[in-house]
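Novice: sequence and predicted structure below; questions after.
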Amino acid sequence: MIKKVQYTIMLGMIGVFALILVNTNNNPVRESFTYFPPDPDVSFVSARTSLSILTQEDEDEYTLNWKSESTLSEVAYLRQDLSFLYEEGRLIDTMSSWKENTATIHQKQEFTSEDSGHYEAISYHYGEIHYPNDIIRSAQEMSYDQLYVIDSPMTPLESFKKATNEEEKEWEYILDHAMIQQSQLIFKAMVTEYKIHPEDYYIIPLTSLYRYQDKPLPGLSKNETTDVIGGLWAGLYKNYFLGIESTGGRTESPIGSTIPMILLHKQSPYLLVLFQSKSGRNIQLIQYLNEPILDS
């Protein structure tokens, strides 16, 4: 069954404190978070996501080290970092941490894997700053890293972030070719199902969104881009990270889902987010720009 969820952002909105939940790793997570207008006087002095090989357990296994860390220019009322880890275009793990009255968040996980693979991690770093008279502002940043791991019986374990020689370029092609073909098939099925005309949209994978940290999205101003990205991550947190809505009020874990594809309409003030869950359900989220929030 195809599930369609609507969510929107509203500029200058007043936030509501969210409930606290507990995930399976006993790390506190919030039910949702609200994006507030940017604070021109506050920014991230550092924001980084990193992937590296930590150890090789044996000939068949290795440990991947995944980190997300950020520091705001001042102590914030609320800090939150959210990170997604993908392998071959499928979500394999998530991290999220929120803290009050701090500037810095450090997150780290180790992930044991085997065989060759292409890993991508993208993180969203967020800070909420409170002022007198109920004025709330925010700061946000994105960071990204990738790692190609070559685990071949013919050669020692190797890894690289960007191919620099012919051998690495060949491995890069091998690892990405099948993933790209599969992603294209899934995307074609989704746009057919939803009767979408791809030529009407700017299409951006979530793992490429960090490229618009310091430049505007196509057709938008820099200020509009900042607001759209903030609203987008707030929607992904609620409708993707915390679970994908299913029938009967149940939710499906996002683990195993595809990288969300962001479709920004070239003429109308909205964007779509398309992805497929592990169970094969196609999901469409809709973000209308500059309108009041609607219920899902």
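Specialist: Received the coordinates, thanks.
Novice: CA only for contacts and neighbour counts going forward, please
Specialist: OK.
Novice: please, where are all the helices along the protein?
Specialist: Counting by DSSP state H, one finds helices in the chain at the ranges 166-193, 222-236.
Novice: how far away is the residue lying closest to Ser159 once chain neighbours are set aside from Thr164?
Specialist: Nearest residue to Ser159 in three dimensions, chain neighbours excluded: Val149, at 4.4 Å (C-alpha to C-alpha, 6 or more residues apart in numbering). Applying C-alpha to C-alpha, to the nearest Å, the value for Val149 to Thr164 is 14 Å.
Novice: and for Lys195?
Specialist: According to C-alpha to C-alpha, Lys195 and Thr164 sit 41 Å apart.
Novice: so what's the residue nearest to Ser159 up against?
Specialist: Asp115, Ser116, Gly117, His118, Tyr119, Leu157, Glu158, Ser159, Phe160 (C-alpha atoms under 8 Å, 6 or more residues apart in numbering).
Novice: if I pick Asn65, what's in contact with it?
Specialist: Under the criterion of C-alpha under 8 Å, 6+ apart, the neighbours of Asn65 are Ser50, Leu51, Ser52, Ile53, Leu54, Lys108, Gln109, Glu110, Phe111.
Novice: inside strands: which ones of the residues you listed?
Specialist: Ser50, Leu51, Ser52, Ile53, Leu54, Lys108, Gln109, Glu110, Phe111 (DSSP state E).
Novice: could you report the neighbour count for the fifth one?
Specialist: Yep, that's Leu54 we're talking about. Here the count is done by other C-alpha atoms under 10 Å, and Leu54 has 14 residues near it.
Novice: wouldn't it be in contact with Lys67 here?
Specialist: No: with contact defined as C-alpha atoms under 8 Å, Leu54 does not count as touching Lys67 (11.5 Å).
Novice: included below, for side-by-side comparison, is a second structure:
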Amino acid sequence: MKKYIFLGFSALAIAVSALMIQLQIVNSTEETITFFPLNESVQYKSASTSLTLQNGKNNGKHTIGWKMQSRLDQEAYLRQDLGLLFVNGLLKGKAAKWEQDTEDVYQEDFISNGESARYDAITFHYSELHGGGDIITSAQRMSDDMLYVIDSRFSPLQSFSVAKSKQEKEWKNVLDKSVRNRLNKSLSKAEKAYGFNALNYIALPLDTIRQYEDQPLNGFTQKETANIIGKLWEGIYKNYYLGIKKSDGTVVDPIDSTMPLILVSNDKSHLLVVTQTYSGESIVLKQLLQENN
């Protein structure tokens, strides 16, 4: 059985000790995401992710505009927005912008594709705040967008977010099924490689995680859920966005890997992050949800 790679410290760290805080402090010049206790007095004025089909085609491919923006209600010591863009369940774009002493972050990118596709984009908006007495807190928010593009020689190039016509509903079903099958195959392969049973977990594709900003994970409070999400994104940034560490110790680019599946254990002790590299290797990251584990 393969060994799990741990994402980091306990995700359920509601009361964080002073020693733990010191262990998590990073050099101010290092671009990273480190979870600190959430500051409930700080709010985001706005945060959004948008996907837009551009007019026309170039060399037989359509182009999608991808925008991410966020504004905090005050200047933060560090601001960072981390964005992931999946096409038919595979990572095709990633973006991270890091700014110091500001409240605003804006990013824009474009991606081209030559076939009908479902686009899923999710952004983690993060702020690190420094108070008096070396107190460090954080603020976080997520935003996402989904876009279906019909790129077929049998119909005009078009896009939609909500399927209305019969044709749109048919394409939605086809593309959704394709993504679902891809993630299910990734999960089944990981089960065999790592020897766990998916029935002992609640499975959440990464593109659905935003809903838990407004509703708690089953068995957790909203505050606990927020802490879990913050630590989850810290792990995704360090162990997925920056590169996936394979079983042989090499680190590979996450592009063309499957969308991470978040598996929360039924006993609330831990979660797993399941993905598959472009070469087909299953990767499972483990994050403890109890301080005593």
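Specialist: Looks like it arrived, so ask away. Bear in mind the structure is a predicted one, so any value in this text is a computation, not a measurement.
Novice: TM between them?
Specialist: TM-score of the superposed chains, computed with TM-score structural alignment, normalised by the length of structure 2, equals 0.91; 284 aligned residues with a C-alpha RMSD of 2.0 Å.
Novice: which residues does the closest residue to Thr112 of structure 1 other than its chain neighbours contact?
Specialist: Nearest non-adjacent residue to Thr112 of structure 1, counting by C-alpha to C-alpha, 6+ apart: Thr63, 4.4 Å away. Contacts for Thr63 of structure 1 (C-alpha under 8 Å, 6+ apart) come out as Ile53, Leu54, Thr55, Gln56, Glu57, Glu110, Phe111, Thr112, Ser113.
Novice: if I look at the corresponding residue of structure 2 for Thr63 of structure 1, how far off is Ser257 of structure 2?
Specialist: In structure 2, Thr63 of structure 1 lines up with Thr63, judged by TM-score structural alignment. Separation of Thr63 of structure 2 from Ser257 of structure 2 (C-alpha to C-alpha): 21 Å.
Novice: what about burial for the contacts of Thr63 of structure 1, which qualify?
Specialist: Buried members of those, counted by 16 or more other C-alpha atoms under 10 Å: Ile53.
Novice: tally of neighbours for the aligned residue in structure 1 for Ser152 of structure 2?
Specialist: Taking TM-score structural alignment, Ser152 of structure 2 has Ser152 as its aligned residue in structure 1. Ser152 of structure 1 has 13 neighbouring residues, counting by other C-alpha under 10 Å.
Novice: Ser152 of structure 1 against Asp115, yeah?
Specialist: Yes: using C-alpha under 8 Å, Ser152 of structure 1 makes contact with Asp115 at a distance of 7.3 Å.
Novice: what residues does His265 of structure 1 make contact with?
Specialist: Shown in contact with His265 of structure 1 (C-alpha under 8 Å, 6+ apart): Asp200, Tyr201, Tyr202, Leu271.
Novice: and the residues you listed, which of them are buried?
Specialist: Tyr201, Leu271.
Novice: which of the contacts of His265 of structure 1 map to contacts in structure 2?
Specialist: With both residues aligned by TM-score structural alignment, their matches' C-alpha atoms under 8 Å, the contacts of those that structure 2 also has are Asp200, Tyr201, Tyr202, Leu271.
Novice: I'd guessed the first one sits against Leu271; true?
Specialist: So the one you mean is Asp200 of structure 1. No: Asp200 of structure 1 lies out of contact with Leu271 (C-alpha under 8 Å); the separation is 10.9 Å.
Novice: how far out from the middle of the chain is stretch 18-37 of structure 1?
Specialist: For stretch 18-37 of structure 1, the separation from the chain centroid amounts to 15 Å (computed by C-alpha atoms, centre = their mean, to the nearest Å).
Novice: now Leu78 of structure 2, nearest residue through space, not along the chain?
Specialist: Gln100 (4.6 Å).
Novice: hmm, back to that, out of the kept ones among the contacts of His265 of structure 1, who's nearest Pro28 of structure 1?
Specialist: Leu271 (30.1 Å; C-alpha to C-alpha).
Novice: for the nearest residue to the closest one once chain neighbours are set aside, list the residues it contacts.
Specialist: Spatial nearest neighbour of Leu271 of structure 1, excluding adjacent residues (C-alpha to C-alpha, 6+ apart): Leu264 at 4.3 Å. For Leu264 of structure 1, the contact set (C-alpha under 8 Å, 6+ apart) comprises Tyr201, Tyr202, Ile203, Tyr270, Leu271, Leu272.
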